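Colleague: Sequence first, then the predicted structure:
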Amino acid sequence: MTTGTSPLDAEDLRVRVQKRLDDFLAQQLPVLDDVSPDLAPLSEALTDLLRGGKRLRPAFAYWGWRGAGGADCEEAMAAATSLELLQACALIHDDVMDGSDTRRGLPAAHRRFATLHRGNEWLGSPEAFGVGAAILLGDLCLSWADELLMSCGLPTDAVMRGKRVYDVMRTELMAGQYLDLLEQAMGGGSEARAMRVVRFKSAKYTIERPLHLGAALAGAPEETFVAYSGYGLPLGEAFQLRDDVLGVFGDPAQTGKPAGDDLREGKRTVLVAAAVEASSPAQAALIRRHLGDPALDATGVAALREVITDTGALGHVERLIDALTDQCFRALGSADIDDDAREVLRGLAHAATSRSM
């Protein structure tokens, strides 16, 4: 990796992932066009969504492959790129469940389709149409993710090894999404419950399983999977905790979402759980009053931020991030993997937990 190059750009990964996505869409979108020109808004929404993103999951899958001895090749890059379509599915559905307004600086898919309905003065509820269209678009991304993985061009036995990991990853992701919904419905619980959501909704899906996918495609021994878990699980948890901090304190220009949007959506994160557990009665009342208020203004956001800081929750989560990151680096240092891949994975760990990500 060249000095000064982002680890996400090692081996031109982001450029190559985008090209793979563009090539795949060039094959798939005409299928929709042949069905009906009325499907053009679906194609446009997906094309716009897939132009953004950090490409973390393809990066971990590709470098999981390289770390296990796989050579650089377009077939492995195609397999890794399939995870961007799975991520698109997860983001679209997650925005529906959270009622999010924006994604990557653009209107969330369900908002986009609601606006389309409203602008054309169609019958029925614009919001219901938007939700239905977004669910279908997410389902389409899920289907196409399978198709890209299965047609990546690697030998059939390698693809089938990878598919087994991919199937487990999808199951864990959906389970984690449900646990997240459950926490919101129950009004949040302990920090331990919030960490369980972190593990299954994000940590495994973002880092550990993509690494395992690369290892499986390369036919790696069990020791490599164990080493990748030792690195990937704590890093994945640190990554999500960092994302939660940015969701409250981050710069909208970097996060692509309005300031304090996670507070407006009422997300029951580890950050919030820690604040609730350490709050005074007055602070707890303020959290109950403001958290999850869709009309929360800048004053309300500032008040919640103050409680999260004053209770020590922010400092606690920052220390957790540091401890988990240290754990992942120790595991990476002792892993029996390719040295070039180790260097990139070290850089990816820094990128995944950066305060300015």
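Modeller: Perfect, thanks for sending it.

Colleague: going forward, measure contacts between C-alpha atoms and count neighbours the same way
Modeller: Will do.

Colleague: Break down the chain into its strands, ranges please.
Modeller: 102-103, 106-107 (DSSP state E).

Colleague: from these, which stretch is densest packed?
Modeller: Each of the strands of the chain was scored by mean neighbour count; the highest is strand 102-103, a mean of 18, by mean count of other CA atoms under 10 Å.

Colleague: picking up where we left off before, same list, the strands of the chain, but as JSON lines with distance to Ala275 please.
Modeller: Listed next are these as JSON lines, based on distance: least, CA to CA, whole Å:
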{"stretch": "strand 102-103", "distance to Ala275": "26"}
{"stretch": "strand 106-107", "distance to Ala275": "30"}
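
Colleague: His350: which of the ones you listed is closest?
Modeller: Nearest to His350, of all the strands of the chain, is strand 102-103, at 23.5 Å by CA to CA.

Colleague: now the closest one, how far from the centre of its chain.
Modeller: 13 Å (CA atoms, centre = their mean, to the nearest Å).

Colleague: out of the strands of the chain, nearest to Gly347?
Modeller: strand 102-103 (25.7 Å).

Colleague: Can you name every helix or strand that that closest one contacts?
Modeller: Contact partners of strand 102-103 among helices and strands, from 3 or more CA pairs under 8 Å, 6 or more residues apart in numbering; DSSP states H and E: none.

Colleague: I'd like to know which of the strands of the chain is closest to Lys257.
Modeller: strand 102-103 (6.0 Å).

Colleague: So what touches that closest one?
Modeller: Residues external to strand 102-103 that are found in contact with it (CA atoms under 8 Å, 6 or more residues apart in numbering): Asp95, Ala108, Gly256, Lys257.

Colleague: Just the buried residues from those residues, in ChimeraX please.
Modeller: A single ChimeraX command selects the buried members of these (16 or more other CA atoms under 10 Å):
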select :95,108,257
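
Colleague: Just put the contacts of strand 102-103 in a markdown table and tack on distance to Phe249.
Modeller: What follows is the contacts of strand 102-103, written out as a markdown table (distance: CA to CA, whole Å):
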| residue | distance to Phe249 |
| --- | --- |
| Asp95 | 20 |
| Ala108 | 21 |
| Gly256 | 13 |
| Lys257 | 11 |
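
Colleague: The structure to be compared is supplied as follows:
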Amino acid sequence: MTEPTSPSDAAGAVPADPGWPIAAPNLPATDRTGLRQRVDKSLAWFLADRRAWMAEVDSALAPVADAIEGFVLRGGKRLRPAFGYWGFRGAGGNDSDQVVKALAALELVQASALIHDDLIDRSDTRRGEPAVHRRFATRHRAHGWTGDADGFGDSAAVLLGDLCLVWSDELLHAGGLDPAALSRARPVFDAMRTEVTIGQYLDVLTQATGDTSVERAGKVARLKSAKYTVERPLLLGAALAAAPAEVEAAYSGYGLPLGEAFQLRDDLLGVFGDPAQTGKPAGDDLREGKRTFLVAATLEAADESGRRDLQRLLGSPDLDAAGIAHLREVIVASGAAERTERRIGVLLDAALAAIESAPIDGEARAALIDLAHAATTRTD
């Protein structure tokens, strides 16, 4: 892979007319030091290189490059690289484009997880655009190819998600970091990818068995989302900076409760969110049958009629707008939505207390405080 040679382009040059918009900043904490733009440039540079390589293999791979570039570069909050970066800076690491490139690999892990998640959940959209499996099924139909269009789309999504996961490894190693730093980071990166994968399996298992306990919902949330959104990126940055044990402990004390709060906000948005903001259909989590903390809390507290309706309608692919509105009423009436909001507040306070007392750089502390508020009050 050819490295950019111009100092001004050290994070990877974006083509003059790339054909897609760089995602607009929507979380100020991810844009300190121009971080968001630098992550975007690193991703654009890497994906342009992969596109060129695939073009040499076979021109039929151009739609694969289009789909992955569109998915990765047209959206996303860049939260994970931000947590990784400020974890690195907080532990005494000096800013460098090499570190930003390595941490941009977290966005490819995220892309892999979302592509697979949309397939598993049979979601039609992501970020307001067709989900990857729907996109390739449409391509199959448009060309009049043989076989089952939906099956082709499903296969493509599995493979593109896998490709993003493979490429996350490549990008981690492509930025020019010192081999010793990469050696320290490798166990954290591997553990994160393992946790999100087994968390996804436990989520699928929970839906199949109908386990609606608060305890199970919490474990799934921690593995599938919480740890890999906040704690592991922080610890990845800490590893790159060779942080001492007390800094790593402080990051876990901040990252675990904040990651759980982030997921609880996601649960609320999955039921009550505005599709124009979330890019997903209204009430999608109810239609998909997600056994979230919100659902578990509702089943604990709802009256008999409410529990019966939730158990009957949750996970119904035919759940219409009226059904979603009714289940929202059941959730609110049970007090589960309010309970979830209170839980977010408790977890946020715990995270802020941990980072306030952490032995880290003051600028990084301020950034992590901003990120904590942004992650728990978001609307998309």
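Modeller: Arrived safely, thanks for sending. All of these numbers come straight from a predicted model, not from anything done at the bench.

Colleague: before we move on, back to that, which one of the strands of the first structure lies closest to Gly187 of the first structure?
Modeller: Minimum separation from Gly187 of the first structure across the strands of the first structure (CA to CA) falls at strand 102-103, 23.6 Å.

Colleague: Counting by contacts, list what the longest helix along the second structure packs against.
Modeller: With secondary structure taken from DSSP state H, the second structure has its longest helix at helix 179-209. Here helix 179-209 of the second structure touches helix 97-121, helix 214-221, helix 232-240, going by 3+ CA pairs under 8 Å, 6+ apart.

Colleague: re earlier: kindly state which of the strands of the first structure is positioned closest to Gly315 of the first structure.
Modeller: strand 102-103 (27.6 Å).

Colleague: which residue numbers in the second structure go with the closest one?
Modeller: Using TM-score structural alignment, the residues of the second structure aligned to strand 102-103 of the first structure are 125-126.

Colleague: do the same with stretch 67-82 of the first structure
Modeller: With TM-score structural alignment as the criterion, stretch 67-82 of the first structure aligns to 90-105.

Colleague: which ones are touching Phe200 of the first structure?
Modeller: Residues counted as contacts of Phe200 of the first structure (CA under 8 Å, 6+ apart) are Glu172, Leu173, Ala175, Gly176, Gln177.

Colleague: The longest helix of the second structure vs the first structure, average offset?
Modeller: Taken over the aligned residues, the distance from helix 179-209 of the second structure to the first structure averages 0.7 Å (mean CA distance after the TM-score superposition for the first structure).

Colleague: what about that helix, distance to the chain center?
Modeller: 13 Å.

Colleague: Which part of the first structure matches it?
Modeller: The aligned range for helix 179-209 of the second structure is 156-186, by TM-score structural alignment.

Colleague: And the matching stretch, what's buried?
Modeller: So for stretch 156-186 of the first structure, counting by 16+ other CA under 10 Å, buried means 158-163, 165-166, 169-170, 172-173, 176-177, 179-181, 183-184.

Colleague: Please apply the same query to stretch 341-355 of the first structure.
Modeller: Applying 16+ other CA under 10 Å to stretch 341-355 of the first structure flags Ala341, Arg342, Val344, Leu345, Arg346, Gly347, Leu348, Ala349, His350, Ala351, Ala352, Thr353 as buried.

Colleague: Distance from it to the middle of the chain?
Modeller: The answer for stretch 341-355 of the first structure is 16 Å, by CA atoms, centre = their mean.

Colleague: Tell me which residues are up against that stretch.
Modeller: So stretch 341-355 of the first structure is in contact with 1, 6-8, 10, 56, 60, 63-64, 66-67, 235, 238-239, 242, 246, 321, 325, 329, 332-333, 357, going by CA under 8 Å, 6+ apart.

Colleague: Emit the ChimeraX select command for whichever of these are buried.
Modeller: This is the ChimeraX syntax for the buried subset of the contacts of stretch 341-355 of the first structure, where burial follows 16+ other CA under 10 Å:
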select :7,8,10,56,60,63,64,66,67,235,238,239,242,246,321,325,329,332,357
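
Colleague: Out of the contacts of stretch 341-355 of the first structure, which sit inside helices?
Modeller: 56, 60, 63-64, 66-67, 235, 238-239, 242, 246, 321, 325, 329, 332-333.

Colleague: nearest to Leu286 of the first structure, of the residues you listed?
Modeller: Leu246 (20.9 Å).

Colleague: Is the closest one in contact with Thr255, as I believe?
Modeller: Yes: here Leu246 of the first structure reaches Thr255: they are 7.3 Å apart, a contact under CA atoms under 8 Å.
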